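[1] got a structure for you, letters missing:
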């Protein structure tokens, strides 16, 4: 599919359809695309753009089912984006609070912004037929389509979690709450909570996470108290477990590998500010810029290195690490509720390639760890192939690796801790803690 430039003039529905097109036809990240369109809209409209475009990602198979029922022939070429505009219209009518009149009228009026002025009649007819035939009220009778997932993820969840697959899918289709981690190097927990109270910002706390605040509604992060002063970082509860599981101690050398955007780096430094060295490593220079920005705001000073984790010879100085946090590249199937485009950007064929990359990085980093040192393996995946199977294989192939349990049932047979989406309000995440023998 040919690249489609951003519409010259801003229009909410047209811009939303452009984001959907970029994800589904060009394989772009919704986050990057939303950033581009949100630059020209106000905060309230930006929230609408995000809600609608990500909503289409969550309900895509259902929306496409309806489109196939109403559209005789697919649109092609530079008119393809109009199909995505129609999907946005269907979503408004079936799943949003937008009035039916506005959903139809404004969606039809958006077509010229996308070069589809001559297709306004088609857009109007399809949206009116959708209402007339009450398609949103008719059963689809296909559990995979109704789930909102591609077939391969649907079946992968069934296979991995046969006893609670429906619960996992429902949690993955929800919207995760906004977790904050209080930076106790810059303020204290009580001061931050009092500042939220003064602004009548509702929140809850978590017994598992002593530095965490969970906001009860979406907020503009930059307007929260202490943002510019580095009082807090945005970090899901599952990711907040990493620093504690790593267990870094004063005077140690620590490597945070595949570190971007830097949330775990910051947390390690907040808990252990007197490390000898904390190296933050990532292969993506663009994402490393976000690490630098976040560390500057939070007032942390790790050593930031651009490098390939699987090639330590290119960046390692030869001094072994006491602790290594490997947040490995993965399918990100545990964070689909926050990034619903992942389900359409990932393919089943990606998993084998990711498994090989994870194993390659593990093998490459293990020699850089001191005898007696700890390596914490982490992913934001819920697929066993990337998690328990990966670690089980590593343990079987390394006599000098021992599993240090994270919970009472953590064993070589089923190593690590698998957190499922929605568990204690957290994202899906996996951890396994390995210790290198001293002998």
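    Structure's in. What do you need? Predicted model, so just to flag it, every value in this text is computed and none were measured.

[2] Could you use CA atoms for every contact and neighbour count after this?
    OK.

[3] what's the spacing between the longest helix along the chain and its chain's center?
    In the chain, with assignment by DSSP state H, the single longest helix is helix 43-70. Mean-position distance between helix 43-70 and its chain equals 18 Å (Cα atoms, centre = their mean, to the nearest Å).

[4] For burial, what's the neighbour tally of residue 435?
    Look at residue 435: counted by other Cα atoms under 10 Å, it has 19 neighbours.

[5] ok, structure two:
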């Protein structure tokens, strides 16, 4: 975590604690940070991301030091500060600076932050040693999440949990209509930015994240920000190619990255659907920046009678609503917002969408099902059940979809192997064809 220096640390701690408090109350971190004053937002985001990555341990320690929880505002500041003091977490601040600034921030909230933080520093080794058997404190994920990963990935679950604690790389997708990845690497070098291209793709992984305004040609549509795993969708769906003007449905399109990638690669008649009109506006903004066009409709993809004109699609992309368990590095609040019961509900939604969209696909057409999840219930188990329900569905023999991708460097094939130390998000892909 880079030290944000735009405002005094006490102010940033206050804003970060407010965001953490909102997440603990069930609100998304994105919504919480949108309410943060613009000058403080980058620093507050960095601190709140850090706090949420180490929230499990911070909560366990706070419970030991202060068994009776303080008021929510004080508790959030205390937890944020404890997470930033966590050994090995990569905080850029000196301990005495953190404590002093937390005390300044606490004056606005009341409480006894100084004494608790200093006791934590004095007794840290003993406190941490007593948490080794606490799965939530040790892995900083809810217990049900840890148990589900153990069951799904008995050999890799700890590596996945460790990967969730890391900052995700900033990955770019070069607009093939505007130039090649190799050419864009040269433009980055001219701008003083370093990156590595992923062989055989339009993806570039930056050595360090930067604001998009610093990317050469971003406003002109030369490049977009999109994880390498998400960039697999468009090439998989297009396969060996679709005829010019082929009808393609992007069933859950917002925020529009995959829609745009399809249109960058081929001349298609794309219908972009999303049930949320506000999120659909982001699709329009993305396509406008890139100079691309698609039809769109704010509608429930699971209710074709409300939006389908009866003409079958040549290809369908279903990036289904899911737990987002594969993108926890980018959204550390997800692990604390999700509940164990959410998975069954999400699986029902995914099955409803698959069943509803299948009749809109022409015989011989392709449907790409994907989720940004590492849970098998939302991936392979979902597809296995779908194939049982639909006798005219089969796994497409070419191109071969990768199935489950874990957010680990060694889980990528040679075609898109990441630079050393980098990795893509967790995803699932299955390509179906109608026989």
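    Great, that's in hand. Everything numeric in this text was worked out from a predicted model, so none of it was measured.

[6] Now the TM-score, please.
    Overlay of the two chains. TM-score (TM-score structural alignment, normalised by the length of the second structure): 0.90; 406 aligned residues with a Cα RMSD of 1.7 Å.

[7] So which bits of the longest helix of the first structure are buried?
    46, 49-50, 52-64, 66-67, 70 (16 or more other Cα atoms under 10 Å).

[8] Please apply the same query to stretch 171-179 of the first structure.
    Buried positions in stretch 171-179 of the first structure, judged by neighbour count with 16+ other Cα under 10 Å: 171, 172, 173, 176, 177, 178, 179.

[9] and the residues you listed as TSV, adding distance to residue 380 of the first structure and secondary structure?
    TSV is the format used below for those (distance: Cα to Cα, whole Å; DSSP: H, G, I helix; E, B strand; the rest coil):
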residue	distance to residue 380 of the first structure	secondary structure
171	15	helix
172	12	helix
173	16	helix
176	14	coil
177	16	coil
178	17	strand
179	16	strand
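
[10] between these, which is nearest residue 259 of the first structure?
    residue 179 (18.8 Å; Cα to Cα).

[11] quick one: stretch 146-157 of the first structure aligns where in the second structure?
    Aligned using TM-score structural alignment, stretch 146-157 of the first structure spans residues 138-149 in the second structure.

[12] Buried residues in the matching stretch, which are they?
    Under 16+ other Cα under 10 Å, the buried positions of stretch 138-149 of the second structure are 139, 140, 141, 142, 145, 146, 148, 149.

[13] hang on, isn't the first one packed against residue 56?
    Yes - Residue 139 of the second structure lies in contact with residue 56 (Cα atoms under 8 Å); the separation is 7.3 Å.

[14] First-to-last residue distance for stretch 197-204 of the second structure?
    Stretch 197-204 of the second structure stretches 4 Å from its first residue to its last (Cα to Cα, to the nearest Å).

[15] Could you point out the longest strand of the first structure?
    Counting residues, the longest strand found in the first structure (DSSP state E) is strand 369-379.

[16] so how much does it differ from the second structure once superposed?
    For strand 369-379 of the first structure, the mean deviation from the second structure after alignment is 0.6 Å (mean Cα distance after the TM-score superposition for the first structure).

[17] so how far is residue 313 of the second structure from the closest residue to residue 139 of the second structure other than its chain neighbours?
    Leaving aside its chain neighbours, residue 139 of the second structure sits nearest to residue 161 (6.5 Å; criterion: Cα to Cα, 6 or more residues apart in numbering). Noted for residue 161 of the second structure: a distance of 39 Å to residue 313 of the second structure, by Cα to Cα.

[18] With residue 126 of the second structure instead?
    Residue 126 of the second structure is 62 Å from residue 313 of the second structure, where distance means Cα to Cα.

[19] These two: who's more crowded?
    residue 313 (24 against 10).

[20] quick one: contacts for the corresponding residue of the first structure for the more buried one?
    Aligned by TM-score structural alignment, residue 313 of the second structure pairs with residue 321 of the first structure. Residues near residue 321 of the first structure by Cα atoms under 8 Å, 6 or more residues apart in numbering: 252, 253, 254, 255, 368, 369, 370, 373.

[21] what residues are up against the most centrally placed residue in the second structure?
    Central residue of the second structure (Cα atoms, centre = their mean): residue 327, 3.2 Å from the mean position. The neighbourhood of residue 327 of the second structure, defined by Cα under 8 Å, 6+ apart, consists of 164, 372, 373, 425, 426.

[22] For those residues, which two are the farthest from each other?
    Using Cα to Cα, the two most remote members of those are 164 and 372, lying 13.4 Å apart.

[23] Distance check, residue 277 of the second structure against residue 374 of the second structure.
    To residue 374 of the second structure, residue 277 of the second structure is 28 Å away according to Cα to Cα.

[24] Apologies, that question was intended for residue 246 of the second structure.
    To residue 374 of the second structure, residue 246 of the second structure is 32 Å away according to Cα to Cα.

[25] the more surrounded of these two?
    Legend: neighbour count by other Cα under 10 Å for residue 246 of the second structure and residue 374, higher for residue 374 (27 against 16).

[26] Is it correct that the more buried one falls within a strand?
    No - using DSSP: H, G, I helix; E, B strand; the rest coil, the assignment for residue 374 of the second structure is coil, not a strand.

[27] Now do residue 374 of the second structure against residue 326 of the second structure, distance only.
    Distance from residue 374 of the second structure to residue 326 of the second structure, by Cα to Cα: 5 Å.

[28] ignore the last one, residue 281 of the second structure
    For residue 281 of the second structure, the distance to residue 326 of the second structure - Cα to Cα - is 25 Å.

[29] Same question for residue 363 of the second structure.
    32 Å.

[30] of these two, who's got more company?
    Counted by other Cα under 10 Å, residue 363 of the second structure and residue 326 do not tie: residue 326 has more neighbours, with 25 against 15.

[31] Tell me the counterpart of the more buried one in the first structure.
    That one, residue 326 of the second structure, aligns with residue 334 by TM-score structural alignment.

[32] Nearest residue to that match in space, ignoring adjacent ones along the chain?
    Distances taken as Cα to Cα, 6+ apart put residue 428 closest to residue 334 of the first structure, at 3.8 Å, once the chain neighbours are dropped.

[33] To which residue of the second structure is that neighbour aligned?
    Using TM-score structural alignment, residue 428 of the first structure pairs with residue 426 in the second structure.
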